[in-house]
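Participant: this one's sequence-less:
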């Protein structure tokens, strides 16, 4: 019999890599942000990007890793959020429902929805049983056609959501039947890649920022798949149009930024630099204007995500 050789064995397949972009309701305290990021750093998971904003009082953490390791990372993050964030004392410009506010698992295409859904549903169960947090599902794993996006749960604020749950008008998909007293609830979902962009308006009023946002978002007859808010951020000392691009093929970032600048010009308002929050898919920047041409300040090559090499 021939001797056994390592090189005669088939090569084990590489474990699938998943991407999650948890948003936490802390953007000011550096020690807390560091502790939350550190909680994510488990074997098999990489922290790709961290974006914190003191006015939004929010941090966006981009994680990639093996599915079960990614679940472990997010459970540890949830526990750290419960320990360190108290929504009863926390205020910020960005709407929120929880300390660990929203956990999207990213499906880059239809083929990825199955794996992303398994991760999301498994995570929801673990957050319920291990951390005792109520969980609402959205996106591809939503259990109600009336609530498929995070904004569907946030429309009446945290207090409104708590009242709705207390009155029995909405039941968590997993976990306790009431919101956590200090940590609220967690929104767990599956969605395609989303691009979060802000455009600064150095001399605009809040009213002007809101007008521009209303004109560029889909709901106002603007660009398809674009969600936009007009905000005034005291820490920065200026207004901002804060946007999510849900379909970058229908509304490329360059087109969205150009639309904001055009609407600002119509109002006689100066539009400043743009800002990318988190990651951007490679195909959203290939073949179009460069980030510098779009005036995206602080852009780093590491913010470009490729579904074939996220880890």
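Facilitator: Structure received. All values reported here derive from a predicted model rather than from experimental measurement.
Participant: please make it C-alpha for all contacts and neighbour counts, starting now.
Facilitator: Noted.
Participant: residues touching residue 69, list them.
Facilitator: Taking C-alpha atoms under 8 Å, 6 or more residues apart in numbering as the contact definition, residue 69 lies against 42, 43, 44, 45.
Participant: show the contacting residues for the last one.
Facilitator: In this structure, residue 45 makes contact with 63, 64, 65, 66, 69, 70, 73, 311, judged by C-alpha under 8 Å, 6+ apart.
Participant: how about the last one, nearest residue that isn't a chain neighbour?
Facilitator: With sequence-adjacent residues excluded and distances taken as C-alpha to C-alpha, 6 or more residues apart in numbering, residue 311 is closest to residue 64, at 5.7 Å.
Participant: so how many other residues sit close to the one you found?
Facilitator: 24 (other C-alpha atoms under 10 Å).
Participant: correct me if wrong: it contacts residue 49.
Facilitator: No - Residue 64 is not in contact with residue 49 according to C-alpha atoms under 8 Å; the separation is 9.9 Å.
Participant: thinking again about what came up before, filter the contacts of residue 69 down to the buried ones, ChimeraX style.
Facilitator: Restricted to the buried members of the contacts of residue 69, where burial is judged by 16 or more other C-alpha atoms under 10 Å, the ChimeraX selection command reads as follows:
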select :42,44,45
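Participant: same list (the contacts of residue 69) but as CSV, adding secondary structure and distance to residue 307.
Facilitator: CSV is the format used below for the contacts of residue 69 (DSSP: H, G, I helix; E, B strand; the rest coil; distance: C-alpha to C-alpha, whole Å):
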residue, secondary structure, distance to residue 307
42, coil, 21
43, coil, 20
44, coil, 17
45, strand, 15
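Participant: got another one to weigh against that:
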């Protein structure tokens, strides 16, 4: 049985398509890896690449992408509204088929160790790969609310910053953009939305769109679906006299997490079938080995 994992590296570059092209090229060179989604955001100054494949190929692709990012991205000159600590900021791994979390944790350690040793980038393990309770939460690592040295690599930061590698459950990255430039309102809505179960939310400014955004991570879609989160944002925005502009799905999501007509019911500005994980499984099963 073929083992399949998902990898969702986040890169701190969203304004230079040529840089992202080179990073994606580093991933696409592997025959057993399938890129499902590429999201580039100017205001976040961040790009998220979602790909799946056989474990060894995925880990090699993630390493090569990190290596390319280290050459092309200088974090010391980076500006963007999204929190970050590295050129390759995070590399989450998610088990998709015929593989356990325990196996994925071993892969995360293997990848982190290699990046740390060969690229000299500090590596912190998070979520299910974390070695201490305080490191399970990505926010703690970003805000430096942790003790001790990195899990791998040097303690000193270079121009590539640090990278966080880990294993997690399905996480749906879902953003709702508002017809407003009131950042305080977006932050207030995000505070309310964080009261929903398994929802992390931030209010961010989108200067290029003259808008603001409620950026969300739905860590358990069975407790809060994208539609429930969307309706909650819409309700809170309405109390402030603000309308919804559009929403964004970053990466992929399980089929049972989405409404029947996501483009209409969620006002998704862009959406394609490979973003639904069930379709991704069909894709990988119907693609012959190279």
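Facilitator: That came through fine. Keep in mind that what you see is a predicted model, and the values were worked out from it rather than measured.
Participant: ok, the contacts of residue 45 of structure 1 vs residue 261 of structure 1, which is closest?
Facilitator: Here the nearest of those to residue 261 of structure 1, counting by C-alpha to C-alpha, is residue 63; it sits at 31.8 Å.
Participant: what do we get in structure 2 for that closest one?
Facilitator: Structural correspondence for residue 63 of structure 1 with respect to structure 2 (TM-score structural alignment): residue 51.
Participant: what about the helices in structure 1?
Facilitator: With DSSP state H applied, structure 1 shows helices at 30-40, 67-84, 113-130, 150-154, 157-166, 206-216, 253-266, listed in chain order.
Participant: tell me which residue of structure 1 matches up with residue 131 of structure 2.
Facilitator: Matched by TM-score structural alignment, residue 131 of structure 2 corresponds to residue 143 in structure 1.
Participant: give the contact list for that match.
Facilitator: If you count contacts by C-alpha under 8 Å, 6+ apart, residue 143 of structure 1 has them with 137, 173.
Participant: which parts of structure 1 are strands?
Facilitator: Shown for structure 1, the strands assigned by DSSP state E span residues 18-20, 23-24, 45-53, 58-65, 100-106, 135-139, 186-191, 195-201, 226-233, 238-245, 274-277, 280-281, 296-297, 304-305.
Participant: chain neighbours aside, what residue packs nearest to the residue mapped onto residue 279 of structure 1 from structure 2?
Facilitator: When the structures are aligned by TM-score structural alignment, the residue of structure 2 matched to residue 279 of structure 1 is residue 252. Setting aside the residues directly before and after it, residue 252 of structure 2 is nearest to residue 275 in space (C-alpha to C-alpha, 6+ apart), at 4.1 Å.
Participant: picking that back up, how close does the match of residue 131 of structure 2 get to residue 172 of structure 1?
Facilitator: For residue 143 of structure 1, the distance to residue 172 of structure 1 (C-alpha to C-alpha, to the nearest Å) stands at 10 Å.
Participant: one more: residue 187 of structure 1?
Facilitator: Separation of residue 187 of structure 1 from residue 172 of structure 1 (C-alpha to C-alpha) stands at 10 Å.
Participant: do the same with residue 240 of structure 1
Facilitator: Residue 240 of structure 1 is 33 Å from residue 172 of structure 1, where distance means C-alpha to C-alpha.
Participant: and these two? Which one has more around it.
Facilitator: Each of residue 240 of structure 1 and residue 172 had its neighbours counted (other C-alpha under 10 Å), and the higher figure belongs to residue 240 (28 against 20).
Participant: which position in structure 2 pairs with the more buried one?
Facilitator: Under the alignment (TM-score structural alignment), residue 240 of structure 1 maps onto residue 213 of structure 2.
Participant: what's the neighbour count on residue 268 of structure 1?
Facilitator: 12.
Participant: contacting residues for it?
Facilitator: Taking C-alpha under 8 Å, 6+ apart as the contact definition, residue 268 of structure 1 lies against nothing.
Participant: can you find the partner of it in structure 2?
Facilitator: Residue pairing (TM-score structural alignment): residue 268 of structure 1 is matched to residue 241 of structure 2.
Participant: contacts only, for the counterpart of residue 191 of structure 2 in structure 1.
Facilitator: Residue 191 of structure 2 maps onto residue 214 in structure 1 when the alignment is built from TM-score structural alignment. Residues counted as contacts of residue 214 of structure 1 (C-alpha under 8 Å, 6+ apart) are 220, 222, 228, 229, 230.
Participant: is it true that the fourth one touches residue 207?
Facilitator: Translated: residue 229 of structure 1. No - taking contacts as C-alpha under 8 Å, residue 229 of structure 1 lies outside contact range of residue 207: 11.0 Å.
Participant: ok, the two, which is more surrounded?
Facilitator: residue 229 (19 against 13).
Participant: which residues touch the aligned partner of the more buried one in structure 2?
Facilitator: Residue pairing (TM-score structural alignment): residue 229 of structure 1 is matched to residue 202 of structure 2. If a contact means C-alpha under 8 Å, 6+ apart, then residue 202 of structure 2 has 186, 187, 190, 191, 214, 215, 216 as its contacts.
Participant: 10 Å - rerun?
Facilitator: Counting by C-alpha atoms under 10 Å, 6 or more residues apart in numbering, residue 202 of structure 2 makes contact with 82, 175, 186-191, 193-194, 213-217.
Participant: swap in residue 164 of structure 2?
Facilitator: Here residue 164 of structure 2 is in contact with 9-10, 84-86, 88-92, 108, 112, 122-127, 135, 138, 141-142, 150-151 (C-alpha under 10 Å, 6+ apart).
Participant: tell me how far it lies from residue 275 of structure 2.
Facilitator: Taken as C-alpha to C-alpha, the spacing of residue 164 of structure 2 relative to residue 275 of structure 2 amounts to 24 Å.
Participant: residue 173 of structure 1: what's it in contact with?
Facilitator: With the criterion set at C-alpha under 10 Å, 6+ apart, residue 173 of structure 1 makes contact with 121, 124-125, 128, 134-138, 142-143, 187-188.
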